[in-house]
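**Student:** Next one to model:
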Amino acid sequence: MRSGMFWRLGAVLAVCQLCGCNLSPTYVRPDALVPDRFPSSAAEGALAPGIPWQSFFHDPVLRDLIGQALLYNRDLAGAAARIEQARAQFRIQRSQRLPGLDASASGQRLRTPLSAADGAPRVTVDSYGLQVGIPSFELDFWGRVANLNEVARRQYLATEEARNTAELSLVANVAASYYAVRASDEGIVLAERSLASRNETLELAQLRMDAGLTSSIDFNQSYALVTQTELQLAQLRRTQGQALQLLQLLVGAPLPPALPPGLPLDPDAQLTRLDPGLPSALLVARPDVRLAEHQLRAANANIGVARALYFPIIALTGAGGYASNELSGLVSDSNRVWSFGAGAVLPLLDWGARRARVDGANAVRDERETAYQSTVQNAFREVASGLVAAEQNDRQIQAQIRAVEVQQALVVTAHDRYDVGLTPYLEVLDAERNHFAAEQNLLQLRAAALQDAVNLYAALGGGQGQREVPVD
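**Tutor:** Sure thing, here's the model as predicted:
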């Protein structure tokens, strides 16, 4: 058999493979089942999917921490390794769509008698062979191999989207931990300043009590306020230490004992304003939604794999080369050999196994469709909740700023009234306590507003809209 015949045979097999039918259902994206618009959709900035995290976050310290986390976080590294595993499986499955080609060489020497009679003379027989062949290759008339290839491809793409989901979640978690650390830092500064002021007040109360100007009640009340502030300071330091440990775990590398100074905890200074866009954009922007759709499409292709088992599996084999009893002159026209074979297998009685496979594949597809719709609805809920939180956070912060100003004025008034003997010292202590609490609440509201804004960025698929997954 001439060598060119093998290439022509391979071409014919490839054409047969590509021309087969496909028994999987036509894929139609399920309805999203979400409202057409978000409850609050005022356009205030740019669309989140087109904003990379480097542009969304303005604080250089935070950007540096996120960059380190993307390099050193172990969970993200594990997700990247799973991508490579899925890619390898896809490439293995894809190779089954085209015929392979094997080469073999053999040599044998056999010592055997000429007949079965006792004392028959013996002869030595040599045999040599050199062949190139196509191993058993399935003709994919029913699309079974093509659908297996589609399943592997979608599983690979789903793994890539799982990694994108993990990356977006990591970015959001690093930012949230960073803002928790910053809020604790500012809270500690505020508590230390308040403690110093109250210690001075305690010393003054001690002097006034020793001079007989006041009773021990004023001193004890001042002392109680000092101990309360010390307790709050210890709690803030504990919160700061825990937040730093979480941040270090997320970053995956050691952090300095104290972070460098960053930007103020103000949403406009820290973050880019976002435009939520339309709910339909979540279908292509969020990696978890894309992941759910890839899994749904893999399940849809699996139905075609199960249906194809109702038809015979047809396989071809072929080989050609040279065979001779002598090594010299092995490659010659007179020693040329070839073989060609075909076979088909169709189970006649399987007691409903094929039907059960189809039913099972349909049930998996139904489950994946439900999971996809649930993922879309959860995405809408997260964005809608984030928009409501953003709107109310601005109002709360403005109201709390006014509350701090009022409490500051009350502290001044209480001191003035106490100095002239119009009110007891308890009123001064209450005013200082309320002022400190108001300042701490303002810090917490600003940190919470930043964290909500980061969560909204992640819920909108921040920085994920322009990604393209290479399929090779």
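**Student:** going forward, measure contacts between C-alpha atoms and count neighbours the same way
**Tutor:** Fine.
**Student:** my guess is residue 142 contacts residue 22, does it?
**Tutor:** Yes. With contacts counted by CA atoms under 8 Å, residue 142 reaches residue 22, the gap being 5.8 Å.
**Student:** Please identify which of the two sits among more neighbours.
**Tutor:** Neighbours per residue (other CA atoms under 10 Å) separate residue 142 from residue 22, with residue 142 holding more: 24 against 20.
**Student:** Now the more buried one: which helix or strand?
**Tutor:** Per DSSP states H and E, residue 142 falls between elements, in no helix or strand.
**Student:** need the contact list for the closest residue to it other than its chain neighbours.
**Tutor:** Of all residues beyond its chain neighbours, the one nearest residue 142 is residue 21 (5.1 Å), with distances taken as CA to CA, 6 or more residues apart in numbering. Counting by CA atoms under 8 Å, 6 or more residues apart in numbering, residue 21 touches 141, 142, 143.
**Student:** how about a cut-off of 10 Å?
**Tutor:** For residue 21, the set of contacting residues under the criterion of CA atoms under 10 Å, 6 or more residues apart in numbering consists of 140, 141, 142, 143, 144, 146, 308.
**Student:** To compare with the earlier structure, here is another sequence to fold:
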Amino acid sequence: MHKVWSVSGRGIAVSALALALTACQSMRGPEPVAQADIPQSYIGSASGTSVAEQGYKDFFADQRLVQVIDLALANNRDLRTAALNIQRAQQAYQISENDRLPTIGASGSVLRQDTMSTQGRGATTTYNVGLGVTAYELDFWGRVRSLKDNALDTYLATQSARDATQISLISQVAQAWLNYSFANANLKLANQTLQTQLESYNLNKKRFDVGIDSEVPVRQAQISVETARNDVANYKTQVAQAQNLLNLLVGQAVPTNLLPTTRVTRITNSTALGSGLPSDLLTNRPDIRTAEYQLSAAGANIGAARARLFPTISLTGSAGYASTDLSDLFKSGNFVWSVGPSLDIPIFDWGTRKANIKISETDQQIALSDYEKSIQTAFREVNDALAVRQNIGDRLAAQRRLVDATNTTYRLSNARFRAGIDSYLTVLDAQRTAYSAEQGLLLLEQANLNNQVELYKSLGGGLKANTSDVVQYPPSTAERKQSNQQ
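**Tutor:** Prediction:
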């Protein structure tokens, strides 16, 4: 009995030592430094706090739009898929976390076999029950830990990707809502133009019927009428398509009372659209954070690949009861146990493991390039929005003056035609110019509002519902490693 306990004690001591040694450092290399060459300032940026700090319920002025956005956040299928991807990544991380712990299972067996003894040949039956640890890897080189870090970074990247999807969705909903409003505004303008053209056609027909003018002005007026009718039909189609797009983004039919009934003239409560500091963009844009997590995950993969160059040690053990008589199975003296390690030593694999390290290092360089590009793309989007913002005011002012001038020209031309001074061709040309100028003004007004939404999105706005909300991203495993080394 003393000998048995001595062996058992040594086995437990060896196991405890092995478990203690598993708490080792990861073999991932130094983290690469991104060189995105970001600018020190934005193009023509407004000073002040970035509008991205505002929650979307405070940024958008129309409460109908806010309600439509809330419906989209609850029902949009792309956002729902992104949330499900988070759940999937969370379960994958849980599996990698569980791999660091021993797997314990119960077992039982009945073995009937033919045996030879001094008493002759005969069949015996052996009964076994017990608990066992199956192939628990002793993580001396940090391979399992690196895989866990990779799973954690992947999970965090999936979370920030869902946030980027939300920001994009809010921007798309706002712009689709504006598109519906201006499609209706263009339809209203086309109907008004059609009525004007019909009046001109009726006037020209009367003048032709009484012999004042030839048939040419009648046919010219008819061309304008049919052109206007075509525009009316076209804008009716655009209204229906805009509503269909809005319903798709929201994930259900948008209630009629939440649709704009008149042309939207203001989209935001903000009088000044500040862009903040360039450094704010790195923390406000979740797509940049996603690329950063993916870069960290690639670094963890290098650690796992390097660990494969070293021996893999696994521990297997079991404890239970065994007996040739079922009724005596759990009696004293039938307790049995076993414990033992297994060793996998790489000797020659034709360079496969080293090639896997090279692949992991290349993947890290790809992830670094993607991270730098995501930063550059974010700054380009902000600068593009600011470039439009810089000149949209002058364009709107000029277009409004053009509308006033063309409308005045149309009134004067119409008066001169009715007085018999000018031909109808002058009126027709003035009508077309005035109509085109009105359409151009609507396009610019919509572009101005869309630009405000685009600037809010490109700066990272839309993640918070209320301005007072706080958004924080957990550090990546690379950041934790650097923090521990300091």
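**Student:** so what number do they get for TM-score?
**Tutor:** For this chain pair, the superposition-based TM-score is 0.88 by TM-score structural alignment, normalised by the length of structure 1; 465 aligned residues with a CA RMSD of 3.1 Å.
**Student:** Quick one: map the residue nearest to residue 142 of structure 1 onto structure 2.
**Tutor:** Taking TM-score structural alignment, residue 21 of structure 1 has residue 25 as its aligned residue in structure 2.
**Student:** is it true that its match lies in a strand?
**Tutor:** No. Applying DSSP: H, G, I helix; E, B strand; the rest coil, one finds residue 25 of structure 2 to be coil, outside a strand.
**Student:** biggest strand in structure 2, by residue count?
**Tutor:** The strand of greatest length in structure 2, counted in residues with DSSP state E as the criterion, is given as strand 120-138.
**Student:** hang on, the earlier thing: could you check how far the residue nearest to residue 142 of structure 1 is from residue 312 of structure 1?
**Tutor:** Distance, residue 21 of structure 1 to residue 312 of structure 1, using CA to CA, to the nearest Å: 14 Å.
**Student:** Next: residue 186 of structure 1.
**Tutor:** On the measure of CA to CA, residue 186 of structure 1 and residue 312 of structure 1 end up 73 Å apart.
**Student:** quick one, which of the two is more surrounded?
**Tutor:** Under the neighbour definition other CA under 10 Å, residue 186 of structure 1 and residue 312 were set side by side, and residue 186 has more, 17 against 14.
**Student:** I figured the more buried one was touching residue 265, is that so?
**Tutor:** Yes. Counting by CA atoms under 10 Å, residue 186 of structure 1 does reach residue 265; the two are 9.2 Å apart.
**Student:** shared neighbours of those two, anything?
**Tutor:** The contact sets of residue 186 of structure 1 and residue 265 overlap at 443, 444 (CA under 10 Å, 6+ apart).
**Student:** what range in structure 1 does stretch 345-358 of structure 2 sit on?
**Tutor:** With the alignment judged by TM-score structural alignment, the segment of structure 1 matched to stretch 345-358 of structure 2 spans residues 346-359.
**Student:** Can you list the residue ranges for strands in the stretch 101-250 of structure 1?
**Tutor:** Assigned by DSSP state E, counting those that start in this stretch, the stretch 101-250 of structure 1 shows strands spanning 102-113, 122-139.
**Student:** And the helices in structure 1, which stretches?
**Tutor:** 3-18, 53-56, 60-72, 74-94, 144-210, 216-251, 267-270, 282-285, 287-308, 353-419, 425-459 (DSSP state H).
**Student:** Residue 134 of structure 1: which of the ones you listed is closest?
**Tutor:** When those are compared for distance to residue 134 of structure 1 using CA to CA, the nearest one is helix 3-18, at 8.2 Å.
**Student:** tell me which residues of the closest one are tucked away?
**Tutor:** Residues of helix 3-18 of structure 1 classed as buried by neighbour count (16 or more other CA atoms under 10 Å): 6, 10, 13, 14, 17.
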